[in-house]
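J.: Prediction below, plus the sequence it came from.
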Amino acid sequence: MSKLLRAVASCVLLTAAQLAHAVPSAGWTTSDGYAYGTSLDFDGAGQLAANTLITNQFQAQGVTFSGSVRANACGYGAWSAYGMPMNSLGTYGPDCSNNAQEDSFAIRFDGTVSKLALDAFLDDRQGTASFDLYLKGQLVSSFSLSALAYGDLAWNTTINVDNRYFSNGPYGRAGILRVDGALFDEIRFAENLASGSAGFLFFDNLRFDAAREVPEPASLGLIALGLAGISALRRKPGATRQA
């Protein structure tokens, strides 16, 4: 096999190994020094009117929304103490009413994403909220928000760092929510509320990395078969080169 064929084969095997061993992870933290490729604070559209339903207002930044996600339902800058100044998005009821309906929404990206973080405040005292990662319409991984670990904050603790509150307790979590180790182009969030219960998620400062596009597993198999065929032809007795 020529050096070129060996190099291509190595790339195919490496990509397949990366796909096979990628382990999606998610969790809460109080700090995140990573430099993401894209950062969206939702303020580029100017001050959004309270209860604005969010759809394609940030399409130019590569992100669209669908479902029950609104801007500033509790007022402009209402969540500044939790690292979410000015515009923030969430599932709180219109006019900051206690949300007793089962909300869900999706965030869709123009391309594939490999890493994501956002500042968030979650009320999930029933432990039912979840989010799913999708790639090209196929489910990649599912997470229970109440089951996610808070890596650097003890249970039932609230702290203030540089005038920002972080919390890890039975009635809510506030901090930085991170997702890593998976390729996806859509996140679907659901509260899954029981009858008569309430819950919400507020978030801001969405940042993410665009992933390098890789062949799908079926394509990798075709490439490997093609390489094997070329190699067999080169080894075939009596094979001659054409001028």
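T.: Sure thing, it's come through.

J.: drop to CA atoms for contacts and neighbour counts, all remaining ones
T.: Fine.

J.: And the strands in this structure?
T.: Counting by DSSP state E, the chain has strands at residues 25-29, 38-40, 52-53, 63-67, 70-71, 89-90, 104-123, 130-135, 138-144, 157-161, 164-169, 172-190, 200-210.

J.: which parts of the first one are buried?
T.: Applying a neighbour-count criterion of 16 or more other C-alpha atoms under 10 Å, the buried positions in strand 25-29 are 26-29.

J.: also this one, for the comparison:
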Amino acid sequence: MAGYFGTQRQQDLQAQAEKNVDLIKATPGACQNGRMIGVDDLDALGWDRIDEFLARDGVCGFRLIPAHRAGEIGVRLAERNCRFDTWDLFLADRTSALDACEPILAAGLPDGLSDLDQPTDPEGDDTARIQALIAEAGVVPFSGSFLVGACGPAVTMAVGDQNGEIVAAAHGYMPHNAHSPYPGHGWGGLVAVAGSQQGKGLGKYINARVLVGVLRDLGATHVYELISATNLPSRRMAESCGLRHEPGLVCGIAAPTESGKFTR
């Protein structure tokens, strides 16, 4: 497994995420964040294990945690010289997402653009170009192995122009193991659109395409996305695809207090 991309720190975490695949599948309370190990059940995993991951990786993800426990997480992380960067959760059940997304796909793409095949080679040129586009959008990419599904079921969608350039991309996968309170919840994200193609509805289109892939190809019962409170275009994009803000759950990343935000 390979196809690492980004800074050395980002690549090191991508490599560690690949090593964690079997551990995450087998461990109650753990979930797959793609770039790092994650937690979706604080009580099942426990703070001793979270401390281990923070000591080893310097970061740890939190997914679908009851919002009333965010304060507890913040306090415990502060004791460890870490902070808790959070994103709002946008969520939809299968029917709501498909009812919103399928008409978007049926409307098709602007002239000169076409859907591309999903990448299959972790180190292939198409995979690297997708990673580069995602990075240009200010988002830390996943490894090539994650993008092509070598680390578990996943979908990576892309749109190309007449010149063979990749102008939009997004990714989705199933983060939660069989022990999770949310085993059927799939994640969509890493949405990126080339600057030259913005304003054409490509973000909404590629987002809809990846969510439909997570639901139909991966069998998810629900889909969710993580969006910052200030990212109004992405919030509108998610809502157009049938997702709604779920204030009862919170997602985030624990990172050293003195570090910058891990991703957009």
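T.: Here it is on my side, so go on. Source: prediction; values computed, not measured.

J.: what's the TM-score for these two chains?
T.: The TM-score (TM-score structural alignment, normalised by the length of structure 1) is 0.28; 112 aligned residues with a C-alpha RMSD of 5.8 Å.

J.: Mind picking the two most distant members of the buried residues of strand 25-29 of structure 1?
T.: Of all pairs drawn from these, the one with the largest separation by C-alpha to C-alpha is 26 and 29; the distance is 10.0 Å.

J.: joint contacts of those two?
T.: 177-178 (C-alpha atoms under 8 Å, 6 or more residues apart in numbering).

J.: Report all helices and strands that whatever helix or strand residue 156 of structure 2 lives in contacts.
T.: Residue 156 of structure 2 is located in strand 154-160, with elements delineated by DSSP states H and E. The contact analysis (3 or more C-alpha pairs under 8 Å, 6 or more residues apart in numbering; DSSP states H and E) places strand 154-160 of structure 2 against strand 114-115, helix 144-147, strand 166-173, helix 202-216.

J.: could the ones you listed be laid out in TSV, adding mean neighbour count and distance to residue 22 of structure 2?
T.: Shown next, in TSV, are those (neighbours: other C-alpha atoms under 10 Å; distance: least, C-alpha to C-alpha, whole Å):
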stretch	mean neighbour count	distance to residue 22 of structure 2
strand 114-115	17	33
helix 144-147	27	14
strand 166-173	27	16
helix 202-216	25	21
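
J.: what ranges do the helices span in the stretch 1-150 of structure 2?
T.: In chain order, the stretch 1-150 of structure 2 shows helices spanning 8-19, 21-26, 42-45, 47-57, 70-79, 94-106, 125-136, 144-147, with DSSP state H, counting those that start in this stretch as the criterion.

J.: ok, back up a step: angle of the strand holding residue 156 of structure 2 against helix 202-216?
T.: Here strand 154-160 of structure 2 points in a direction 150 degrees away from that of helix 202-216 (axes from the mean of the first three to the mean of the last three C-alpha atoms, to 10 degrees).

J.: so how far is the first residue of stretch 31-51 of structure 2 from its last?
T.: The first and final residues of stretch 31-51 of structure 2 sit 16 Å from each other (C-alpha to C-alpha, to the nearest Å).

J.: what about the closest residue to residue 131 of structure 1 other than its chain neighbours, how many residues close to it?
T.: Residue nearest to residue 131 of structure 1 in three dimensions, not counting chain neighbours: residue 189, with 4.3 Å by C-alpha to C-alpha, 6 or more residues apart in numbering. Neighbourhood size, residue 189 of structure 1 [other C-alpha atoms under 10 Å]: 22.

J.: what's the distance between residue 189 of structure 1 and residue 105 of structure 1?
T.: With distances taken as C-alpha to C-alpha, residue 189 of structure 1 is found 5 Å from residue 105 of structure 1.
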